[in-house]
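*Asks:* The following block contains a protein sequence and its predicted model.
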Amino acid sequence: MKCEATSLNEMFGCNVFNDAVMRERLPKATYKALKKTIDGGVPLDPAVAEVVANAMKDWAIEKGATHFTHWFQPMTGVTAEKHDAFISPTADGKVIMEFSGKELIKGEPDASSFPSGGLRATFEARGYTAWDCTSPAFLKEDPAGVTLCIPTAFCSYTGEALDKKTPLLRSMEAISKQALRVLKLFGNTTATRVITTVGPEQEYFLVDRELYNKRKDLVFTGRTLFGAKPPKGQELEDHYFGVLKERISSFMKELNNELWKLGVSAKTQHNEVAPAQHELAPIFSTTNIATDHNQLTMEMMKKVAARHGLTCLLHEKPFAGINGSGKHNNWSMSTNDGQNLLDPGNTPHENAQFLVFLCGVIEAIDEYAELLRMSAANAGNDHRLGANEAPPAIISIFLGEQLTDILEQLEAAGTASSSKQGGELKIGVNTLPALPKDTTDRNRTSPFAFTGNKFEFRMVPSSASISGPNVVLNTIVAETLSRIADRLEKAIDFNAEVEALCKEVVVNHKKIIFNGNGYSDEWVAEAEKRGLPNISSTVEAVKHLISEKSIAVFEKHCVLSKAELYSRFEINLEAYIKQINIEALTMIEMSKRQIVPAAIKFANELAASINAVKLTGIDADVSVQAEILKDVSGTLASFKKNIEKLEKATAEAAEMHGDTYKQACAYRDEVFTAMSELRADGDKLETMIDAELWPMPTYADLLFNV
């Protein structure tokens, strides 16, 4: 039967085959063997899988499931699933419900229609899904029934990763291996794994579904390609943390319930800066599970929104001129014996282990800044990064006063002797308590900010999987930790070597540390002086995926091979090309079939009005009508020329073959430029044409009617 819990305690995880369910339903020996695989990375025994499969099937059927699916994350950035029924025919013409260990462990979806970036030819169709037992199976409920979903990795017939999960799992193993080497040097003999943890804050917009369906640009591209600025936007700052409207609150309540059933620890919800914009944040979990949960969160947001007559927009910039949406990726490292490696403690200057791991992160971000920037690149994010609303396109690290002061001490003296303390914040009202003050302020303009015991990577696109950024973070930090371990393992005087190492990192990589306003023009100039890269577009960013340095670090830690990296290079460029092409074609259609007819009709009505007045014989002044008609006709003429310009640029770019990078550059430089020019005229026409004649809902309609 479906989950019909009456309390939150009963509801949370009721549709998840989690540890509590496994402990209850599996034989003790099977449970222990499976836990060794989940927690310790021990290879899975097929006999264990057989027992688990039977228990999982019984549990799912009891809850109403008739089908199962291997749930995976191909390079499309969304999830995929192929459903199979539990039924198996019997000799007497009936069926029994079966689910074998083989079916649990391995699936075989057709791989030919998923992006492979040249790894597989179209006729080479075979691909495999492999059970990821570290992420629990779960049940999806919908009007059609209940389906058992088994998180899996997805690879080709020849073993290359065709998905987002496989490289993530590899990167988690890589950073664990190198971090353990460092920990052992500090005397930690109890930790056997280091786990990266993530808490992704998800921003999104909600708009009325009927209005959404009247906008071809939103339906086809996820963003508005036309739209004049409304009289009121976000300038009053009254929406941020404002009172939730009842319709939105009702949506959020149902969303929370659906996510809690799936074991997603949705914790915080609020209005964001832009009108109709909101945010959801979960409690931290392991990077693998957090990635799966974020995919489920985005999927569930769309489903629940539809039930409330709404549409959830996850595009990075659905509306020009107001804040777009991102996904803040809060990342940290923890041991399986309960230690957060990025927790500085009360006296971080004395915490040598913390300082070594901190230095490892600083060196990684500076040395591989281009690669990290690439991990946050897509066509939607090009509208957002550096637009005085999100982090700049320049990678830098915010550390705050306390840690910056410690690093300055290390640079000057080779050692640190003190840590700035936060103290108490006295508000000046007797009835209000004195508040413990944090040791540093927050900096929302920084793309990579230290926030107490974690780093917040604020560049991640709202629509994207968090797998990519975390694959990069895990891999580059694994690399710097491996260098640190190599050095410290050879040290004669360990403490002296730690001090020397930290000082060298500060001297060599302090240029990446910036605690000021990342939105300012002065920072752009300063960053250029420091030699920090300023990568403004996806096309420019993606090429860093296949640099010699990137290939070397990914191959060294067995995260991605050269072939797998080149495939992702092609896939990312193709996705960019296709997105811009769809947007251009949508603009052309909207222009020719909606805006031009509306403008002509308005011009005709104006002309008829002028003629009608003149025919009366009354000596009336029609100069106002004539002036408006002239302005509309002139703008319409320019609009028509820009339609033709966009059609030409799009056709020429589409015909370019053989070099995906050059084609992507053409879409960025020619097609996108032509789109911007066409939009300027279209938005001007919106402000001139009678509102009754304008063929689509306006920004005011979309942003303030939810």
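*Replies:* Good, I have the coordinates. Numbering: from 1, shown residues only.

*Asks:* Please count neighbours and contacts with C-alpha atoms only from this point.
*Replies:* Fine.

*Asks:* Show me the residue sitting in the middle of the protein in space.
*Replies:* In the chain, the centroid-proximal residue (CA atoms, centre = their mean) is Ala464; its distance is 3.7 Å.

*Asks:* Which residue, other than its chain neighbours, is closest to it?
*Replies:* Distance criterion CA to CA, 6 or more residues apart in numbering; nearest residue to Ala464, sequence neighbours excluded, is Gly77 at 6.3 Å.

*Asks:* Is it correct that that neighbour falls within a helix?
*Replies:* No - going by DSSP: H, G, I helix; E, B strand; the rest coil, the assignment for Gly77 is coil, not a helix.

*Asks:* show me the contacts for it.
*Replies:* Lys164, Ala464, Ser465 (CA atoms under 8 Å, 6 or more residues apart in numbering).

*Asks:* Same question for Ala651.
*Replies:* Counting by CA under 8 Å, 6+ apart, there are no residues that Ala651 touches.

*Asks:* Pull the distance from the helix or strand hosting it to the chain's centre.
*Replies:* Per DSSP states H and E: Ala651 is located in helix 623-654. Averaging C-alpha positions (CA atoms, centre = their mean, to the nearest Å) puts helix 623-654 37 Å from its chain's average.

*Asks:* Ok, stretch 661-673 next?
*Replies:* The answer for stretch 661-673 is 24 Å, by CA atoms, centre = their mean.

*Asks:* now do the same end-to-end measure for it.
*Replies:* End-to-end distance of stretch 661-673 (CA to CA, to the nearest Å): 17 Å.

*Asks:* give me the number of residues near Leu44?
*Replies:* 16 (other CA atoms under 10 Å).

*Asks:* Quick check: buried residues in stretch 530-547?
*Replies:* For stretch 530-547, the neighbour count (16 or more other CA atoms under 10 Å) marks 532-539, 541-546 as buried.

*Asks:* Take these and write them to JSON lines, including secondary structure.
*Replies:* Supplementary listing: the buried residues of stretch 530-547 in JSON lines, determined by three-state DSSP:
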{"residue": "Leu532", "secondary structure": "coil"}
{"residue": "Pro533", "secondary structure": "coil"}
{"residue": "Asn534", "secondary structure": "strand"}
{"residue": "Ile535", "secondary structure": "coil"}
{"residue": "Ser536", "secondary structure": "coil"}
{"residue": "Ser537", "secondary structure": "coil"}
{"residue": "Thr538", "secondary structure": "helix"}
{"residue": "Val539", "secondary structure": "helix"}
{"residue": "Ala541", "secondary structure": "helix"}
{"residue": "Val542", "secondary structure": "helix"}
{"residue": "Lys543", "secondary structure": "helix"}
{"residue": "His544", "secondary structure": "helix"}
{"residue": "Leu545", "secondary structure": "helix"}
{"residue": "Ile546", "secondary structure": "helix"}
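
*Asks:* here comes the other one, which I'd like you to weigh against the first:
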Amino acid sequence: MSEYVNVVEIFGENVFNDAVMQARLPKKVYKELKQTMEEGKELTLEIADVVAHEMKEWAIEKGATHYSHWFQPLTGVTAEKHDAFITAPKPDGKVLMSFSGKELIKGEPDASSFPSGGLRATFEARGYTAWDCTSPAFVRQDAAGATLCIPTAFCSYTGEALDQKTPLLRSMEAINKEALRLIRLFGNTTSKKVTPSVGAEQEYFLVDAAKFMKRKDLIYTGRTLFGAMPPKGQELDDHYFGTIRQKIAGYMKDVNEELWKLGVSSKTQHNEVAPAQHELAPIYAPANIAVDHNQIIMQTLKRVARKHGLKCILHEKPFAGVNGSGKHDNWSLVTDDGINLLEPGKTPHENVQFLLVLSCILKAVDRHADLLRESASDVGNDHRLGANEAPPAIISIYLGEQLEDVVEQLVSTGTADHSLKGGRLMTGVRTLPDLAKDATDRNRTSPFAFTGNKFEFRMVGSQDSVAAPNIVLNTIVAEAFQEACKILENAEDFDVAVHDLIKTNCAEHQRIIFNGNGYSDAWVEEAKRRGLPNIRSMVDAIPALTTEKSIAMFEHFHVFTKTELESRTEVKYETYAKEINVEARAMIDIAAKQIIPAVIKYAKHLADAIISIQTIPGMDVSVETELLKETTKLLRESQTALKTLQEKTEAASLIENNERQARYYHDEVNAAMEALRKPIDQLEMIVDKEMWPMPSYGDLMFEV
């Protein structure tokens, strides 16, 4: 029986949170630090020294010997450099443990070795990490011992953002300024801050570690490049919300405890749709903290898996033929005194502030649908989006029947005089209570759905940072708020002006609303008729970053400069090309060194069997002969496809322009990879399992 865990006692025990700061810092220092965190007041080095000393003392009590500026470069994962607290030995040979305010506030990692899209050359190495004091430091305990991790932003010597955190914080400042401006128009004089609140659900696969290590494709790329479907997949829907197996339950228990200690409010866990697939969801947090927490979640999922003899796979599509993994980015706007700007209330048609906020979001998403789509693009997500298991590649908004009806009233008549009610859900069983029914259903096929008091952006890939989509959401909505405020602040009659503006926004951007089946072919045609973009791949999505409207908006709100956007474009093209190149080379390696030799052995085995059986008078070898013919036919197809893939991969490597190279990989190399996979997957269904050189899908998904 597992030991009892008191969640209240362990929650946040390894976090330098507000309670710890209040207990350990002098009142004056605590007050000034809080002003920095809440109002952006500059932190003096004197105050930073006191904070750093107490942070070090607290961390040492937790067993820490090192500290690290923990940041999020454009690699898709976090980065850190560990420095010990020790000072140079004194004359007596003893050392002191020290940590200064300067070391807390600023670090200097090498900026030339991280993706920069040309912003940094190899000989231009200097970069800076800057303490994000609004996201609490924490002590991570692992095989290296205990390390004080300090969340930071990362920028170049010349000031450009080289990370995900810096533009996120900039976008949070932009939405805060414009949202405050908007609610002031409605008489709110008490709220001092508006913060994007984010909850990022995380999907993942778990497989046996020993089997994982027998598959080079999983080792090198995080997904299976070959694999025939087992007799059973997810057809019976029996895995979804099914009873959690004991080994997985033990793993989840350890994951939760690790996360709770780090202040991550892991709330929900369950089996997902595909075999071996699961989900974890935290409670909402301010956007920058939620982004940090999601990185901690992904790292914890992987680290704890190793202790249980498992491998956690975060790739969006590790197995063909079953659902891939994503993460739902739940986004809302909340004031410092607890007001949710996306709370419609019981009578949404009368909630003018909510209707204005809603209409501005409709406008923002419709105007920048391409940018929002780009924010969720990555190589792995290309296998998932639009594949009848995840939102389509077309951006649309689901409002539900209640709000769609309100918008229809506004557009058609100019006024909304009622809201649909939820009513009661009658179960038909006397012993069960009748339930209060929501006024609207849910739509899992929508990429951007209103779900009560928030929007759920469902396109984000499972291994991606949620920073990018939240940067875009914050900025595009800030733009729409700003435009609304300019109109309303100069209006002679505010009530008439706000009514007209809501109606105009709804009428001009109603095309983005779609409550139907986003998986259907009919929606693709309908979206085309409406003029909505259908961006099918990462390569096609990247140009949205550097359109005139994107550059103008981001520069206006000081979220990105044109140079930063151009550099990120280069990074994304280069990343796409590199990842497909690795996949192609892995396929070549596996096919040439493992699969084709194994198939040749099997063919020889069949040929020997035929010869042997034929020595017995009257024996029929037609089955063996047919199998041998089919095997050699598919073997020949595989060898031809392998040669083509080798040629295409070599040709791609010679292209110097990043965009052209990425497009060649997308158009030519991807097709060659699919052509190689097809005959090999067919061969897996023929060749003796004992001769097949790697664990099958069934071995991986059902034998955990």
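*Replies:* Nice, thanks for sending it over. These numbers were taken from a predicted model, which means no experiment stands behind them.

*Asks:* Assuming the best superposition, what's their TM-score?
*Replies:* Scored by TM-score structural alignment, normalised by the length of structure 2, the superposition of the two chains gives a TM-score of 0.99; 701 aligned residues with a CA RMSD of 0.9 Å.

*Asks:* that older thread, overlap between the contacts of Gly77 of structure 1 and structure 2?
*Replies:* For the contacts of Gly77 of structure 1, the aligned pairs still in contact in structure 2 (both residues aligned by TM-score structural alignment, their matches' CA atoms under 8 Å) are Ala464, Ser465.

*Asks:* could I get the contacts of Gly77 of structure 1 as a markdown table with secondary structure?
*Replies:* Listed next are the contacts of Gly77 of structure 1 as a markdown table, based on three-state DSSP:
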| residue | secondary structure |
| --- | --- |
| Lys164 | coil |
| Ala464 | coil |
| Ser465 | coil |
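
*Asks:* Can I get the contacts of Gly77 of structure 1 in a markdown table including distance to Ala674 of structure 1?
*Replies:* Formatted as a markdown table, the contacts of Gly77 of structure 1 follow (distance: CA to CA, whole Å):
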| residue | distance to Ala674 of structure 1 |
| --- | --- |
| Lys164 | 34 |
| Ala464 | 26 |
| Ser465 | 30 |
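
*Asks:* before we move on, which element is Tyr204 of structure 2 in?
*Replies:* According to DSSP H and E, Tyr204 of structure 2 maps onto strand 202-208.

*Asks:* helices and strands around that strand, which ones?
*Replies:* strand 277-282, strand 310-313, helix 697-702 (3 or more CA pairs under 8 Å, 6 or more residues apart in numbering; DSSP states H and E).

*Asks:* In structure 1, point out the residues matching the next helix or strand after that strand.
*Replies:* Reading on from strand 202-208 of structure 2 to the C-terminus, the next helix or strand found by DSSP H and E is helix 209-212. On structure 1, the counterpart of helix 209-212 of structure 2 by TM-score structural alignment is residues 209-212.

*Asks:* neighbouring contacts of stretch 566-579 of structure 1?
*Replies:* With contact meaning CA under 8 Å, 6+ apart, stretch 566-579 of structure 1 is reached by 75, 115-119, 221, 378-379, 538-539, 542-543, 545-546, 660-661, 663-664, 667.

*Asks:* Start and end of stretch 266-279 of structure 1, how far apart?
*Replies:* Start-to-end span of stretch 266-279 of structure 1 (CA to CA) is 11 Å.

*Asks:* ok, residues contacting it?
*Replies:* With CA under 8 Å, 6+ apart as the test, stretch 266-279 of structure 1 has contacts from 201-207, 233-234, 237, 239-244, 252, 256, 259-260, 280-283, 322-324, 703-704, 706.

*Asks:* quick one, helices of the stretch 51-200 of structure 1?
*Replies:* Counting by DSSP state H, counting those that start in this stretch, the stretch 51-200 of structure 1 has helices at residues 101-105, 165-185.

*Asks:* thinking again about what came up before, any chance of the helices and strands packed on strand 202-208 of structure 2 in CSV, plus distance to Leu634 of structure 2?
*Replies:* Below are these laid out as CSV (distance: least, CA to CA, whole Å):
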stretch, distance to Leu634 of structure 2
strand 277-282, 32
strand 310-313, 31
helix 697-702, 20
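
*Asks:* so which of the ones you listed is the most packed in?
*Replies:* Per residue and on average, the most neighbours among these fall to strand 310-313, with a mean of 24 (mean count of other CA atoms under 10 Å).

*Asks:* So which bit of structure 1 is it matched to?
*Replies:* The aligned range for strand 310-313 of structure 2 is 310-313, by TM-score structural alignment.

*Asks:* hmm, back to that, taking the buried residues of stretch 530-547 of structure 1, tell me the two that lie furthest apart.
*Replies:* Farthest pair in these (CA to CA) is Leu532 and Ile546. Separation: 19.4 Å.

*Asks:* quick one on the thing from earlier: with structure 2 overlaid, how far apart is whichever helix or strand comes after the helix holding Ala651 of structure 1 on average?
*Replies:* Using DSSP H and E, the helix or strand that directly follows helix 623-654 of structure 1 along the chain is helix 660-666. Taken over the aligned residues, the distance from helix 660-666 of structure 1 to structure 2 averages 0.6 Å (mean CA distance after the TM-score superposition for structure 1).

*Asks:* Tell me which other helices or strands helix 660-666 of structure 1 touches.
*Replies:* Using 3+ CA pairs under 8 Å, 6+ apart, helix 660-666 of structure 1 sits against helix 538-542, helix 562-590, helix 623-654.

*Asks:* between those, which one is nearest to Ile512 of structure 1?
*Replies:* Ile512 of structure 1 lies closest, by CA to CA, to one member of those: helix 538-542, at 18.2 Å.

*Asks:* Run through who's touching the closest one.
*Replies:* Contact partners of helix 538-542 of structure 1, identified using CA under 8 Å, 6+ apart, comprise 370-371, 373-374, 377-379, 382, 535, 569, 572-573, 576, 661, 664-665, 668.
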